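Participant: Sequence plus the predicted model coming up.
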Amino acid sequence: MHIEIPPFSILAIGPFSPALNTDNPPVLTIDSLSLDDAIAQLAPTIDITVAKDICPDGNIAVTVKRMADFKPKNIARNCLFIKELLAARTYVKKGGPAADLTAKYPRVASLLTISTPTKHLKSESKSNAIDDLLSIVDTGTSAGSTTQYFEAGSIENQVNAIHGKLLRAIFTDSNFRLMEAAWRGAELLLKQVPSGTRPTVNLKLVPLPQGDCLPIFDMLESTLADTPPDIILIDKPLSNTPRAMSELERIMDFAETMLAPAFIPISPKFLEISDWEELRSVRYIPGLLEGAEYGRWKTLVTNSGAGWITPCLGGIMARPMHLPEAGFSEVGFAESSPLWSSTPWAMGALCAKSIAAHGRPTRFSDRSSVRLENLPLTESPSPSPLEIILDTERLADFKQAGILPLAGTPGRDHVFVTGAITMDGGPLKFRMFLSQLTGFLIRTSLTGRDEIENIELDLSKAVSLFIQGLGLPIPDDLKIIANENNEGTIPLEISLTPAPEILPGNKKFTFGFNW
C-alpha cells in the first residue's frame, strides 16, 4: 500500500478585493508560481476620493493586475487619470506646445497654470528683440525654444507635484492598504514554500465581501465539504462589538464543521484601546477579559468550537516603506508609516516553513528551527518587523488568555511564536493533527476505497503509513473498530495515542468517522 501525503491545504479569507460585494465570491487556488495569475483573474479595483485640485473628477480608480502593480512607479499602468497625467507631461517634455494640452488632455490642463503669449508695446518689443539677438549669439538657440524649454519645465514640475499628491492619496487610502496587506500576506506565505515539481502547500484565497460576511461561510461549507482545508486564515480584525462576536461565533461553527483550526487577529479595539501603543495601560490581559463587557466572549470560550479557534495578534511588516525610487525621485513620494499584514498570514507562513523543514506543520512553534527571516525592519531606535514587540510577561499574559501573539527580538529581522494554544487554552497542535488525519480519511473514503477491503486492518495500515509519512512515530495502540453498516455508511471508532509533540502526557483519544 502506497500512501502519499497530500499538499497542506490553507484557506485564506481576506480583503483581496474590498469593493467586491457578493455572497458568492470566487475561490482562487494558487501556488508560488501563480500569485500574479490570481490577481489578474480577480483584477481588484479601488475607487479613491481625492481633492479636485489633483483630479477634477474628485475620484480616481486604481486596478491591480499583478504584484508589481502595487509599486508607486507602476500605479499608472492601471489608473487612467494618472496615465493621462503622465502622457501630458511626456507630450510637453518632447516639445509639444503647452497650449495644446487643453485640447489633448483637458482634465490635466484644468489643473495646470499654463502661460499664454502676450502683446508687448513697441519699446518692449525693441528691447526684447535685442535680448533675443544676444541670446542667440550667446547660446546658439532661438528665443522661442528657450521660452518653450522653461515652459516645459514648469509643466513638468506641476505634473510631478500632482502625481506625488495622488500617490499619497492612494497609499494612505484604508481600502487600498487593506487590499495590499492581504496580497502581501499571501506573498509572504508562499515565499516559505520550497520550489519543486511536487507542491507541498495548496493555498485557496477567498475575497471577503463588503458588509455582511456571514453568508460566505454557508457557501464555503457546501463548496469545501469534500475537500476541507487543514487550517483557515481569517484576515479580519476582531473587536469586542456585538457584531464582531456574532462573526466570531459563525467562524467557530465553520472551523468546527471543517475540522480545521482558524486563526483570527484581534485588534486594539478588542482590548478597548485605540492602538497598540496604549497596551501599556492594560495591566493584566486575563483579568481584563473577566470583565462584564466581555460576557459574550466568555460564553464563546466555553463552546466546543473554541477549540478550533486561535485568536492571535501582532501585525508583520508587509514590505519596506516606499521611498523615492531611482528614475522616479522627481515625484518625491515617500510613505510615512509601515504597511502591516495581519497576524494569520505570519501563522500560515510559519506552518509552511515547518512543512519545508520537518514535513509537517505542527513544528511551527519550534523557534529554534522555524522562524520567518530576512523581514523588513521599521526605522526606530529598536528596529523590528513587528507592529508590536511584547516582553516575556506580556507573551505569557496573552497565552493565558487564549490569545497567541507573534514574538521577535528587537533589532533582529525574524519572527516566531512561543506557543500553540487555542481560544479555550487547548492544544493547537492536536487540532492541526486531527484536521490532517480526518482530511486523509475523507479523501481515502472518496478515492481510495478500492485498496480498503478489510476496513479494520487495511484502514489501520493506511492511517499508520499516513502518520509515518508526516514524520511522526506510528502509535502502538492504533485501533479501528467498524460498526454495523447503516444504509451504506459504516460508523468507525478510531483510537490512538499521538506522539508527545502532538498531545503531551501520553493521552489516548477516540473519535468517530462515517465510512
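Facilitator: Perfect, I can see it now.
Participant: From here on, just use CA atoms for contacts and neighbour counts.
Facilitator: Fine.
Participant: Now for Lys83: which residues touch it?
Facilitator: Ala76, Arg77 (Cα atoms under 8 Å, 6 or more residues apart in numbering).
Participant: Give the helix, strand or coil label for it.
Facilitator: helix (DSSP: H, G, I helix; E, B strand; the rest coil).
Participant: how far away is it from Val301?
Facilitator: Here Lys83 is placed at a distance of 52 Å from Val301 (Cα to Cα, to the nearest Å).
Participant: try it against this one:
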Amino acid sequence: MPFRILALAPFTPQQRAPWSEAPIRIDKTNLDQVMEDLNLSFHVPISKDLCPAGGLTFTCKSLKDFHPDGLAQNNGFLKNLLNAKEFIKEAKAKGVSAQEIGARLRQWPDLPPIRVETEHQKPRRNSTSAVDDILKMVALPEGGPTPRAETHGFTAQIDSLLQRILSDVFSYQEFRNLEAVWRGTRFILKQGGINGEIELEIVPVSPETLDETLNTLVTRLIQDLPSLVIVDLPFDNSPRSLELLEKIAQFAETVLAPTVGWITHKFLYLDTWDDLKKLSFLPHYLDESAFAKWRRLTKTDSARWLAVTCNRFLTRYPYGPDNTPRLVRFEEPRHLWISPVWALGCLMSQSFAKTGWPTRFTEWQEVRLEDLALNRQDTSKPLATETYFAEERIQQFIRAGIMPLVAPQSEDMAFMPAETTVASGSLSYQAFVSRVTHFILWCKDHFKKDLEPVELQSGLERAFSLFWEKSGHPSPENLEISASKTDPQDRALVKIIIEPSRQVLPSREKAELEFIW
C-alpha cells in the first residue's frame, strides 16, 4: 500500500475554474511533461519605454524556462534583443565600424531605439578653468572614442533593457508564486524519496476555487484515499482564511488523511517575522479577541486532522553573484521563498522511506532537508529559512498549535523539531491512525464477502502481520482484533486495539478503532 501525497496548489496561473479532473500523478520522469500539458502561460505588464507592446507573454514548459536564460530564449521579444547583442559581438569581431553597426541596429525589426552618443555628437564646451586645460592635454586623440567603446555602448543599452524587463518579470507576484510552487514540487521529488512506494499527485487550486475543488475531490478520492494532503496557499487570520482552514479540516477528517496548510507572519498581524520579538508569549497573544475564530477551529473534532506550519525556505540562490545567468546580466531583486508545506511533506515521505512509517519526521538527525540555499543578507547569520526561532519560541508555537520549520544558522539544512496539530494533538499519531485505517479499508474491499466473525478475525490477524512485516517491523506485541455480529442487519463489528512500538510511533499512544464490516 503506497504512501500517497496529494498536493493542492496554484500549479497553473489564474486558475479561475475549479479543477474537475482526476489528480495528476507526477514523478521525476514526467515533471516536464506535466508542466507542458498544463500550458503554463502568463502575461507580465512591462513599461512601454522598455517594451512597446506594454507587456510580454511567457510559456514555461519546464523549470528551466523559469530561469532568466530560459525566459530570454523562449520569448520572441527578449530573443530578438539577444540576437541583436550577438550581432554586435560578431560584427565587432569582423571589424565592422561602430557607425555601420549603429545604422544596422536602427533598421533592426522590433528593436527599441538604441542610442549611443559619440564624441563627434557631443557639443564642444569652452574651457572654463585651468583644470579643463589640463584635461584637454590628456584627452583622447582627435576622432573620438574607439569603435570598441562605441559598440560597448550598444551592448550596454541592450543589457540594460534585458535587466529592467527581467526585473519586472521577477517582481511580478503571479510569476513568483508559480515558480515557487513548481520548485517545491521538484524539491519533494528530489528529497522526498518519491518512488514506487511513495507517490505524488497534484491538483491545481486557487483561493477562489479551493472550496469547490475540495467538494469534488471527496467523491473522487473515496476509493483511492491519500495518505497526506498538503495545501500550498498562504493563510492569515482573516475570516476568509479561517473559513477555508475549517473547510480543509473537514475535508481531512472525511478522507481520513492528515492535511497541512501554512500561515504567513500576517496571521499574527506582523509586518515581517522580525516583528515577532514584539510578542512576549505566543499562546497568550492568541487568546486575544482577534483570534476567536482560530480558537473555535482548534476545538473542533476535525482540527485533529489539520496541521499548520510556518517559515518558508530557500531552494536556490537569487540570480546574481551567487547564481549567475549565462546569457544575460541580471540580479534578482528578492529571494524566492518556498512554502513550508513542501518541507513537511518531504520530511514525512523521508520518514516513510527510511522507517516504513510517516511518523518519525521530527528525528532531525536522520530526517531533514539538505542542500538548501542561504539568505546572506545578514552576513553574520546566513539562514535557509525566512527567520530564526529560538528554542523557547519554538515551544510557544507548538503550544499554540503551529509547527515552525527551523534552520540552524550558517547551515544549509532545515527540519521540524517538534510536531502538533491545530487541536494540539499529535500529527504523528494521526498519520499512524490514517495508515492503519486505510489498510483496514483496503482489507474490507479485498476480503471475501459474508465471512463469519471467526474467519474475519483470523484473516485480519494474518493481514496485519504481513502489513507490519512489509513496513520493516515485527507485529505489535499489544494487538487485539475481535469480530462479532451484533448488528441487526447481520453485519460484523470489528474492534482493533493497537499499541505500536516506539520504532513505529515514538509516543506509543494506543489506538482503538471500530468498523462495521
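Facilitator: Nice, I can see it. None of these values were measured; they are calculated from a predicted model.
Participant: Map His43 of structure 2 onto structure 1.
Facilitator: His43 of structure 2 maps onto Asp47 in structure 1, with residues paired by TM-score structural alignment.
Participant: which helices and strands sit right next to the helix or strand hosting that match?
Facilitator: Asp47 of structure 1 is part of strand 45-49 when elements are defined by DSSP states H and E. Strand 45-49 of structure 1 sits against strand 59-63, with contacts defined as 3 or more Cα pairs under 8 Å, 6 or more residues apart in numbering; DSSP states H and E.
Participant: what range in structure 2 does the strand it packs on sit on?
Facilitator: Against structure 2, strand 59-63 of structure 1 falls on residues 55-59 (TM-score structural alignment).
Participant: now do stretch 265-272 of structure 1
Facilitator: By TM-score structural alignment, stretch 265-272 of structure 1 lines up with residues 262-269 in structure 2.
Participant: how about the strands in the stretch 251-400 of structure 1?
Facilitator: Remark: strands assigned in the stretch 251-400 of structure 1 by DSSP state E, counting those that start in this stretch are 262-265, 309-313, 316-317, 340-341.
Participant: Quick one: closest of the ones you listed to Asn374 of structure 1.
Facilitator: strand 316-317 (11.2 Å; Cα to Cα).
Participant: And the closest one, what does it pack against?
Facilitator: Looks like strand 316-317 of structure 1 contacts strand 340-341 (3+ Cα pairs under 8 Å, 6+ apart).
Participant: Over in structure 2, find the residue span the strand it packs on aligns onto.
Facilitator: Residue span in structure 2 matched to strand 340-341 of structure 1, by TM-score structural alignment: 337-338.
Participant: Touching the matching stretch from outside, list them.
Facilitator: Outside stretch 337-338 of structure 2, the residues touching it (Cα under 8 Å, 6+ apart) are Ala180, Val181, Arg183, Gly184, Arg312, Phe313, Leu314, Thr315, Glu386.
Participant: okay, and stretch 358-372 of structure 2 goes to which residues in structure 1?
Facilitator: Against structure 1, stretch 358-372 of structure 2 falls on residues 361-375 (TM-score structural alignment).
Participant: How far off centre is the matching stretch?
Facilitator: How far stretch 361-375 of structure 1 lies from its chain's middle: 19 Å, per Cα atoms, centre = their mean, to the nearest Å.
Participant: Go ahead and flag the most central residue of structure 2.
Facilitator: Gly184 (3.4 Å; Cα atoms, centre = their mean).
Participant: and that residue, that one's in a helix?
Facilitator: Yes - judged by three-state DSSP, Gly184 of structure 2 forms part of a helix.
Participant: That one contacts Trp342, correct?
Facilitator: Yes - using Cα atoms under 8 Å, Gly184 of structure 2 is in contact with Trp342, at 5.7 Å.
Participant: returning to that earlier point: and the match of stretch 265-272 of structure 1, how far out from the chain's middle?
Facilitator: With Cα atoms, centre = their mean, you get 17 Å for stretch 262-269 of structure 2.
Participant: in the stretch 351-500 of structure 2, which spans are helices?
Facilitator: 391-399, 427-446, 453-470 (DSSP state H, counting those that start in this stretch).
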